[in-house]
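1. The sequence and its predicted three-dimensional model are supplied below.
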Amino acid sequence: MAFSWTRAIAKALAPLALAVCALHPDAAMAAKNTDPCKTNAKSAACKAQQSKKSPSAKKPASSKSASAKTSSARKAQPAASKKAPKGGKQAVARSGSARKPAAGKSGKGGKGAAGRRAAAAAASAAMPPPAVSVRAEAAALRSSTAYVQDLESSSVLFAKNENVVRPIASISKLMTALVVVDANLPMDEMLEITDDDVDSLKHTTSRLRVGTRLSRGDMLHLALMSSENRAAHALGRNYPGGLPAFVAAMNAKARALGMTNTHFIEPTGLSSENVSSPRDLARLLRAASQRPLIHRYSTDSEYEVEINKRTQTFRNTNLLVRKPDWDIKISKTGFINEAGECLVMLARINGRDLAIVLLDSQGKLSRIGDAVRIRRIVQNEVALASLQSGG
């Protein structure tokens, strides 16, 4: 009886359970899938649950890609640094790109490298092609006066209009240097550029601003190598007795050297009243060659000085000092309208020390081209002898 009653109750409840399931078909599934990530992996609930389970899960997926990029960039840095030039002040930045080197320093790229490339290009452009003969080389000279003397034998190897007395422009600075060096003034004494050093005659510009302070040695270096007029004037102004005493010393030195056709009225060469002759300038070159400081300063290709807490690079006005096939002992260029382009050098050619004087050349690079022609003329000694004899 009991058994029959239990079965009767079970049969009665079964239709009710089926009715509940029919009315709510997702109820069982919802109870089974309580994990929100299984329902929607991108939902906010899923991300919240992940952050509770693991701290490492707090980083979004995008951070992994960013980390990978940073890692690959770091791995790429050694490869990039290997490509940097030797000597290297080119530091590699954190982003992997190289910083630009400081501009204006010699041998460091930037403006310094650009300046050297421009100077090399200008020097190459000034090289004239060889002429068919020594006579043709001589005819091609663009300097109205050309003079070459062997300083050991005093023999004149080449001369064109040598019997002239004319303005010599900044060639005057060789005498300025000779007076300064022979006065034995302290080269480490600081001198200052003042308004008195500003060119009021030709109104030329200068990179040495009023107030610039440099040592006497630096002033001399820039006057000889870069033909800085303010530096040359400051040297004369700071001579014992001032500028008048300095100019008197320049003329006294000229007389002592036997420069009978030479006269100076100021130390820069901006005045057309500073005059000389080719023979006298050969004497000046000989005297200057006996002062090692003038040799070194006049033939330096470039020089750096610190002006107002900034390093500036100055370059030689004679492009030939950068040419390895030239052996130049003394060099000085000059230009004013009255003098034309001028160049004097003491150069060793064919084992001989030769004084080369080129005055009143027309065209900015013509004096360089004429120096190249003069060397080719004197190197061909047989043809030169024939030229001198009138053959």
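-> Sure, I can see it.
2. From here on, just use CA atoms for contacts and neighbour counts.
-> Noted.
3. ok, and the closest non-adjacent residue to Arg142?
-> Ser361 (5.4 Å; C-alpha to C-alpha, 6 or more residues apart in numbering).
4. need the contact list for that neighbour.
-> Residues in contact with Ser361 (C-alpha atoms under 8 Å, 6 or more residues apart in numbering) are 142-145, 340-342, 367.
5. Show only the entries of those found in helices.
-> Arg367 (DSSP state H).
6. circling back: if I look at the residue nearest to Arg142, how far off is Pro186?
-> The gap separating Ser361 from Pro186 is 37 Å, by C-alpha to C-alpha, to the nearest Å.
7. Kindly report the same for Ser124.
-> Taking C-alpha to C-alpha, one finds Ser124 at 39 Å from Pro186.
8. same thing with Met225?
-> Counting by C-alpha to C-alpha - Met225 and Pro186 are separated by 20 Å.
9. When these two are compared, which one has more neighbours?
-> Counted by other C-alpha atoms under 10 Å, Met225 and Pro186 do not tie: Met225 has more neighbours, with 26 against 12.
10. So the residue nearest to Arg142 versus Leu320, what's the distance?
-> Taking C-alpha to C-alpha, one finds Ser361 at 16 Å from Leu320.
11. Once you drop chain neighbours, what's closest to Arg373?
-> Closest to Arg373 by C-alpha to C-alpha, 6+ apart is Glu137, at 6.0 Å.
12. what about the one you found, helix or strand, and which?
-> Taking DSSP states H and E as the definition, Glu137 sits inside helix 134-139.
13. what's that helix packed up against?
-> helix 366-379, helix 381-389 (3 or more C-alpha pairs under 8 Å, 6 or more residues apart in numbering; DSSP states H and E).
14. Would you point to the one among the ones you listed that's packed deepest?
-> helix 366-379 (a mean of 22; mean count of other C-alpha atoms under 10 Å).
15. contacting residues around it?
-> 123, 126-128, 130, 134, 137-138, 141-143, 157-158, 318-320, 341-343, 349-350, 356, 358, 361, 383-384.
16. Whichever of the residues you listed end up buried, select them in PyMOL.
-> If you want just the buried ones from these in PyMOL, going by 16 or more other C-alpha atoms under 10 Å, the selection is:
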select buried, resi 123+126+127+128+134+137+138+141+142+143+157+158+318+319+320+341+342+343+349+356+358+361+383+384
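17. Run a quick neighbour tally on Arg207.
-> Arg207: 12 surrounding residues under other C-alpha under 10 Å.
18. Presented hereafter is structure B, for comparison with structure A:
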Amino acid sequence: EISDKPIIFVKDGDSVMTDEQSDEPWSAASITKLLTALVLSDLSLDWDAPVQLTRADELGGARLRVAVGSRYRRIDLLHASLMGSANNATHALARTSGISLAQFVGRMNKKAEQLGMVNSRFVDPTGLDPQNISTAQDIALLIEAAHRETRIADIGLKTTYTLSSIARKPQNHTITTTNLLLRSGDPVGLGKTGFLYESRYNFTVVGDGATGRARTVVVMNCPTKASAYALAKKYIYQN
């Protein structure tokens, strides 16, 4: 049985620095959105095409605070998904991907398998379902793959982003990244937070190479958001 201690997995390049329960199955929560973004990247989508948010996309949790029926460019919704962890934006992206949601989830699992995420299985694109199960080791593979995808990596470097609705009178909406280390100027790149009552606070982040290293940090099962960031920060800087 998992203890109340955080799960920690830290890599420096290919070498493992810290490993505490990193093969323990755990709810990925919104870190799942990195895999969703990779699946979307594999599909030949028009990133400037408009996507309309519908009532079906309103699943609760973190959301892009705009009216149902609003239309945004697909790339804008990807920013909302990765930076703001918006569930409605993420669901809309999967729903309009040209394949059914069941097929989309199938692709998520196939992609995870291709990445070597052997102890992971996914059931929904947002990460809201606690049955999206992974391990810290697998999440390290996931964020490294996401970081190699230029579109995702670029979004991961933005602290704020303004989206404009597609309408006669466009509405502007600014989102701020949930990656607190990026916001406070620490030497990090792409990061993704996750929280469910079942998973507690999860956070994964890659170093920006400023320390001369390509560091990958995964912390899960942290009691508070602040403790997850503090733990990740410690390992980003640790020599």
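-> Right, received. Where do you want to start? Note that this is a predicted model, so its numbers are computed, not measured.
19. Can you list which of the contacts of Ser361 of the first structure are found in strands?
-> Members of the contacts of Ser361 of the first structure lying in strands (criterion: DSSP state E): 143-145, 340-342.
20. okay, those in TSV with distance to Gly236 of the first structure next?
-> Output for those, formatted as TSV (distance: C-alpha to C-alpha, whole Å):
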residue	distance to Gly236 of the first structure
Ser143	30
Ser144	31
Thr145	29
Gly340	24
Glu341	24
Cys342	22
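21. Out of these, which is nearest to Leu23 of the first structure?
-> Taking C-alpha to C-alpha as the measure, Leu23 of the first structure lies nearest Glu341 of these, at 111.4 Å.
22. That closest one -> the second structure?
-> When the second structure is aligned by TM-score structural alignment, Glu341 of the first structure is paired with Tyr201.
23. Mind telling me what Phe122 of the second structure corresponds to in the first structure?
-> Superposed on the first structure with TM-score structural alignment, Phe122 of the second structure falls opposite Phe264.
24. That match: what's it in contact with?
-> So Phe264 of the first structure contacts 172, 247, 250-251, 273-275 (C-alpha under 8 Å, 6+ apart).
25. pretty sure Asn251 of the first structure contacts Glu266?
-> No: using C-alpha atoms under 8 Å as the test, Asn251 of the first structure is too far from Glu266 to be in contact (10.1 Å).
26. between the two, which one's more packed in?
-> The neighbour comparison of Asn251 of the first structure against Glu266 (other C-alpha under 10 Å) goes to Glu266, with 22 against 19.
27. so who does that one touch?
-> Counted by C-alpha under 8 Å, 6+ apart, Glu266 of the first structure has contacts 233, 243, 247, 274.
28. nearest to Ile193 of the first structure, of the contacts of Phe264 of the first structure?
-> Closest approach between the contacts of Phe264 of the first structure and Ile193 of the first structure, by C-alpha to C-alpha: Val247, at 18.6 Å.
29. which SSE is whatever residue of the second structure lines up with the closest one in?
-> Counting by TM-score structural alignment, Val247 of the first structure corresponds to Val105 in the second structure. Using DSSP H and E, the element containing Val105 of the second structure is helix 101-114.
30. Check which helices and strands that helix is in contact with.
-> helix 32-42, helix 87-95.
31. what residues does it touch?
-> With C-alpha under 8 Å, 6+ apart, helix 101-114 of the second structure has contacts from 35-36, 39, 94-95, 118, 120-125, 142.
32. Which stretches in the stretch 1-150 of the first structure count as helices?
-> 2-23, 27-32, 36-39, 44-53, 61-82, 110-125, 134-139 (DSSP state H, counting those that start in this stretch).
33. Figure out which of these is closest to Asn308 of the first structure.
-> helix 110-125 (18.5 Å).
34. so the closest one corresponds to what in the second structure?
-> Using TM-score structural alignment, helix 110-125 of the first structure pairs with nothing in the second structure.
35. Also stretch 65-80 of the first structure?
-> Going by TM-score structural alignment, stretch 65-80 of the first structure sits over no part of the second structure.
36. roughly how far is that stretch from the heart of the chain?
-> Here the centre of stretch 65-80 of the first structure is set off from its chain's centre by 35 Å, with C-alpha atoms, centre = their mean, to the nearest Å.
37. And for stretch 39-56 of the second structure?
-> How far stretch 39-56 of the second structure lies from its chain's middle: 17 Å, per C-alpha atoms, centre = their mean.
38. go on, stretch 206-221 of the second structure?
-> Using C-alpha atoms, centre = their mean, the offset of stretch 206-221 of the second structure from its chain centre is 15 Å.
39. next one: stretch 334-342 of the first structure
-> With C-alpha atoms, centre = their mean, you get 26 Å for stretch 334-342 of the first structure.
40. Quick check: buried residues in it?
-> 334-336, 339-342.
41. which residue lines up with Gln21 of the second structure in the first structure?
-> Gln21 of the second structure maps onto Asn161 in the first structure, by TM-score structural alignment.
42. who's in contact with the closest residue to its match other than its chain neighbours?
-> Spatial nearest neighbour of Asn161 of the first structure, excluding adjacent residues (C-alpha to C-alpha, 6+ apart): Thr145 at 5.1 Å. Going by C-alpha under 8 Å, 6+ apart, Thr145 of the first structure touches 159-162, 278, 357-361.
43. Now list the buried members of those.
-> Neighbour-count burial (16+ other C-alpha under 10 Å) is assigned, among those, to 159-160, 162, 278, 357-361.
44. Adding distance to Leu151 of the first structure, write the helices of the stretch 1-150 of the first structure out as TSV.
-> Formatted as TSV, these follow (distance: least, C-alpha to C-alpha, whole Å):
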stretch	distance to Leu151 of the first structure
helix 2-23	124
helix 27-32	112
helix 36-39	99
helix 44-53	93
helix 61-82	52
helix 110-125	27
helix 134-139	21
